[in-house]
Each structure stands twice: as structure tokens, then as C-alpha cells.
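Asker: Sequence and predicted structure are below.
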Amino acid sequence: MKVLLLGGTGEARTLAGLLTAEGIEVVSSLAGRTTDARLPVGEVRTGGFGGADGLAAWLRDHPVDLVVDATHPFAATMTAHAVAATRETGVPLLVLRRPGWTPGPDDNWHWADSATAAADLLRDLRTSRVFLTIGRQGLDAFATTGLWTLARCVDPPEPRPTWCTLILARGPFTLTDELAILREHRIDVLVTKDSGGPATAAKLTAARRLAIPVLVIRRPSLPIGPEVVETVRDAVQWVIRTNHSSSS
């Protein structure tokens, strides 16, 4: 059995290891946008496919039994391409998406549908010192807020922004680290994407401790059609079950 695994997430790396341990051949596909990316076990390809048509062509040229989309919750374009390509080629598709974050009773969260909407909402929150933890894509939406801004990214945006203070760092981050950043820079609002997962959740706890409001960008909706699971364990079971069904 052979699986094409889309995504460079932590869940994708874990899934690649577990499937390989089950004797399943895995080809992991990474977008290649992040330098020094952590590589999964097994075969790895890097770079885009050239849209849905390109992915469909790749599936015809490199036959696989299943496709698992374990990309980031905000990689909506790649997911849409995976849905279209697998529909065209008839290859079964599973989408693995970690659950989003939910606020607790002591949280002060505000929601926005996009980076642009979040930047507009900042003006209504009457804040002055912003901590952006949305990655490098979408930063430009905040360039004209007029607010002092600290932005944290894994890799530097190109061109490097001059309107904000930039921190280059890769998670996971500890609660102690996040509290130190918020205090040192006197942050009064945290902006993040609803990425979910524990690797970068400490900033939410830190904001709660310091009574700092959090502006959360909603994740895009999933396309209708493919089956969706939320855990790596469920993904492994789906792959094994689908394999047994197709071979019986």
C-alpha cells in the first residue's frame, strides 16, 4: 500500500512514522516554504504540484492508493486542490485537521474572518501594542494600523517589513517564554490564527494570565466531500480500514 501524505505539520510527521511502522509506504509532500523544515520518515518530495490539475497528473504518474491531507488548517488552497484532484482521479482522500482552540471563561477573545478584518478590528479595541503570531503570510494587512507591532515568524517575510519589530522563532513555545515576551514588550493585544494544537497554545494561556485580549482569525471552512478526522490515531485507523476494504 502507498499513501501520499500532504503537509509539513507535526501531525503529518507523526502520521508518517506510524504508517511506516505498519508497513505502509508513505510519500510526504512538503510545500517547501519553510527553511530547515523538520522532515518525516520515508520518501519526501518538496514543492508544489502546479494546482489541482498538476496534482491530478502527479497521481496518474505516481499511482498511490490513498491521499491524506494533513496540511495546516489555513492551507485552504492546497486542500481544495487535493479535493479536486482526488475527485478527478478517483483516489480516496482523508483530511486530518486538529481541532481549533476554544476560549475559556476567563478569556477575552474577539474573532475575525481574515487578516484584513482583524486589522480593522484592532482599531476598535483601543489597543496600542500588538503581538502578531500569524506567520509571515498576511502580515501586510497590519502595516497601516499605526500601532506598535511585534511580529513572530519562523522565516523572515520578503521583503523584510520595516513597520514592525520582527522575532524569528520556531515553536513549541513555553508558558514562561510567552509571559516574558508579553511583559517585556508591554503587549496589550495578541493576534493569532485559530491553528489549534498544543505547540503554540501557551501564548493563549499567557494572555489569560495577564488579562490581555486575544484577536483570533477564524480558520477557513473545509470543502464538502472528503472524510475528516481530528487525530492522528483516527487517521491511522482510517488508512488501515480503507486498505482492508479495497483489498477484500
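Answerer: Nice, thanks for sending it over.
Asker: all contacts plus neighbour counts: C-alpha atoms, from now on.
Answerer: Fine.
Asker: show me the contacts for the residue nearest the centre of the chain.
Answerer: The centroid of the chain falls nearest to His72 when counting by Cα atoms, centre = their mean (2.6 Å). By Cα atoms under 8 Å, 6 or more residues apart in numbering, the residues touching His72 are 7-9, 97, 195.
Asker: ok, of these, which one's closest to Leu222?
Answerer: Of all those, Leu222 sits closest to Arg97, with 9.4 Å by Cα to Cα.
Asker: pretty sure the closest one is touching Glu227, no?
Answerer: No - using Cα atoms under 8 Å, Arg97 is not in contact with Glu227; the gap is 10.6 Å.
Asker: Have a look at the two and say which one is more surrounded.
Answerer: Arg97 (22 against 11; other Cα atoms under 10 Å).
Asker: Which parts of the protein are strands?
Answerer: 2-6, 25-30, 43-46, 66-69, 93-96, 109-112, 129-133, 148-153, 165-168, 189-193, 214-217, 227-229 (DSSP state E).
Asker: Remind me what the fourth one packs against, helices and strands.
Answerer: It stands for strand 66-69. Applying 3 or more Cα pairs under 8 Å, 6 or more residues apart in numbering; DSSP states H and E, one finds that strand 66-69 makes contact with strand 2-6, helix 76-89, strand 93-96.
Asker: Below is structure B, check it against A:
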Amino acid sequence: MSPHVLILGGTTEARRLAADLAARPGVRVTTSLAGRVARPGQLDGEVRIGGFGGAEGLTDWLRTHHVDALVDATHPFAEAITVNAARAATAAAVPAVVLRRPGWRPGPGDSWHDVESLAAAATVLPRLGRRVFLTTGRLGLAAFAHLRDLHFVVRSVEPPEPPLPPDTEVIVARGPFGLADETELLRAHRIEVLVTKDSGGEATAAKLTAARELGLPVVVVRRPPLPDGVTAVPDVAGVLDRLGFGGP
């Protein structure tokens, strides 16, 4: 029987992994998406949309569909999914691996303020600047809704969900974003402070370089920790090695 790999997707790395596995003779790959993005783009292999119903539902799916390996390649901030995946893999006795691209790290000239949550980011903002470029995604913006004296420019792939801060401009756009465009955006909106999650990767990293070159402070929401006993690999090659598909 062909090995069946389930990828919990939604990231660029998940897409690359699906393409690699789907191109291998005799390998069946299914990518599961939460369905929060209206146009997820073309994916290689099979695709399913929607949740599983928690760890128990995912356990049943792994068993029913005869999954041989589970790859959690969700966003680094999809904490609940990662916890459920770890529990389901253990319950179903399915080998599992977490794919997480490395987080960002400050370099010379950066003025970063690390925080543990969106609520903590909202707490430090008033002392850092009054015009805020907020790039933490469309969910969770209620944490900033009480900040009535600040002007927010919010960028996300899909329109953000309310409640929002009362003084908010919305930019709907999908990366990657280049350095010149990010610099122009920060200048055009007279941004004084940038807020971002530590998503990692190159697609949206240019905003950090632009902020450094303009001397702007950056509030960085750090990633939630992985569940106990769970480790991550940083790239597709590491996942392929872990699954026994390494090499040409």
C-alpha cells in the first residue's frame, strides 16, 4: 500500500513539502487547510478544507484514512492545532514531525521589543509611537481596540475581523513584500512603530529591514512554546529525512 502523508498546511513550507512528496512515485499526500483564507492557491496532491473536531477528531481521521505520517506545517502561532496534532499522533500511533521555519532575530541597529502576546504588545505601544503599522494578521486585533489615541495601519491577507481600533486604515495584501515597497509604505503613512508576530521566513522580512533603516522600533510577539516532548525541524529537507524520504 502506498504511504499516506497528512500535512497540516497553510504555510509556504507546507506547499513545498506537498509538491515534493506528490512528485514521488507511490506516495499519497493530503494537505489539510483550516479554510480561513478564501483563495489558498494551487496545491499538489489531495486537499481537504476545514477542521477535524479537536484531537479526537484528528485521531479518527488518521485511523480512518490510514495515514502513515503526520506533518504539522501550520503557522508558528497556530498553537491549538499543534497541541491537537501531537495528541492525535500519539493516540493513533502515527509518526509525526513539526515543520517550523526559524524565527527572526535582531541584528545590529535593530530596536526590538519582545513581548509574549498581542495584549502585551498593546501595553507597550503608547510609549513607542502614535502611528502604528500592525502586521499581526486579521485575528486578535481586539487586543488593540481600546487604544483610541493611536493611528493604526493594519495589513493582512484577508479583511480583519472586528473589533478594531477606532482609528484604523486597512491594507489587504499578500506577500512577499520587497524592501523598496515596505520603506515607501512606512514613509507614506508616517509610521512610528511596527508590530509583528515572529513568523519567520523571507516573504515578510523586508518590513524589519525597512524599520531598521528608518530607525523605527519594532514590537515582536514571540512564538508560543511547542508542547512538551515536541521538537521541530526548520525546513522541508529535515522533514523528508525524518520521514525516510531524504536524498535525491
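Answerer: Looks like it came in fine. Because the structure is predicted, anything quoted here is derived from the model rather than measured.
Asker: coming back round to it: dump the contacts of His72 of the first structure into CSV; add distance to Val83 of the first structure as well.
Answerer: Shown next, in CSV, are these (distance: Cα to Cα, whole Å):
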residue, distance to Val83 of the first structure
Gly7, 14
Gly8, 18
Thr9, 19
Arg97, 14
Ser195, 21
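Asker: for those residues, which one is nearest Gly50 of the first structure?
Answerer: Nearest member of the contacts of His72 of the first structure to Gly50 of the first structure, counting by Cα to Cα, is Gly7, at 15.6 Å.
Asker: Check the first structure for its longest helix and report it.
Answerer: helix 232-247 (DSSP state H).
Asker: which residues are in contact with that helix?
Answerer: Counting by Cα under 8 Å, 6+ apart, 1, 11, 14-15, 18-19, 65-66, 94, 96, 229 sit against helix 232-247 of the first structure.
Asker: which among those residues end up buried?
Answerer: Buried members of the contacts of helix 232-247 of the first structure, counted by 16 or more other Cα atoms under 10 Å: 11, 15, 18-19, 65-66, 94, 96, 229.
Asker: Pull the contacting residues for Leu121 of the first structure.
Answerer: Ala112.
Asker: aligned partner of it in the second structure?
Answerer: Aligned against the second structure by TM-score structural alignment, Leu121 of the first structure finds its counterpart in Val124.
Asker: same check, this time on Leu132 of the first structure
Answerer: Aligned partner of Leu132 of the first structure by TM-score structural alignment: Leu134.
Asker: repeat for Lys193 of the first structure
Answerer: Aligned partner of Lys193 of the first structure by TM-score structural alignment: Lys197.
Asker: Quick check: its match touching Thr136?
Answerer: Yes - with contact defined as Cα under 8 Å, Lys197 of the second structure counts as touching Thr136 (5.4 Å).
Asker: who has more neighbours, those two?
Answerer: With neighbours defined as other Cα under 10 Å, Lys197 of the second structure and Thr136 compare such that Lys197 has more, 24 against 20.
Asker: Now that one. Nearest residue, chain neighbours left out?
Answerer: Val221 (4.6 Å; Cα to Cα, 6 or more residues apart in numbering).
Asker: Kindly provide the distance from that neighbour to His189 of the second structure.
Answerer: 22 Å (Cα to Cα, to the nearest Å).
Asker: which of these two has more neighbours?
Answerer: Val221 (22 against 15).
Asker: residue in the first structure matching the more buried one?
Answerer: Counting by TM-score structural alignment, Val221 of the second structure lines up with Ile217 in the first structure.
Asker: Show the contacting residues for that match.
Answerer: Applying Cα under 8 Å, 6+ apart, we find Ile217 of the first structure in contact with 111-115, 118, 191-194.
Asker: Filter those residues down to the buried ones, PyMOL style.
Answerer: In PyMOL, a selection of the buried entries from the contacts of Ile217 of the first structure looks like this (16+ other Cα under 10 Å):
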select buried, resi 111+112+114+115+118+191+192+193+194
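Asker: residues of stretch 189-207 of the second structure that come out buried?
Answerer: Under the neighbour-count criterion of 16+ other Cα under 10 Å, stretch 189-207 of the second structure has 191-200, 204-207 buried.
Asker: quick revisit: kindly reformat the contacts of helix 232-247 of the first structure as CSV containing distance to Val27 of the first structure.
Answerer: Formatted as CSV, the contacts of helix 232-247 of the first structure follow (distance: Cα to Cα, whole Å):
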residue, distance to Val27 of the first structure
Met1, 11
Glu11, 15
Thr14, 13
Leu15, 11
Leu18, 13
Leu19, 11
Asp65, 11
Leu66, 11
Leu94, 15
Leu96, 16
Val229, 20
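Asker: which one of the residues you listed is nearest Ile181 of the first structure?
Answerer: Nearest to Ile181 of the first structure among the contacts of helix 232-247 of the first structure, with distances taken as Cα to Cα, is Glu11, at 27.0 Å.
Asker: So what does that closest one match up with in the second structure?
Answerer: Glu11 of the first structure maps onto Glu13 in the second structure, by TM-score structural alignment.
Asker: That match contacts Asp235, correct?
Answerer: Yes - using Cα under 8 Å, Glu13 of the second structure makes contact with Asp235 at a distance of 7.2 Å.
Asker: Need the overlap of contacts for these two.
Answerer: In contact with both Glu13 of the second structure and Asp235: 99, 101, using Cα under 8 Å, 6+ apart.
Asker: Now do the aligned partner of His66 of the second structure in the first structure against Ala199 of the first structure, distance only.
Answerer: Taking TM-score structural alignment, His66 of the second structure has Pro63 as its aligned residue in the first structure. As judged by Cα to Cα, Pro63 of the first structure and Ala199 of the first structure stand 34 Å apart.
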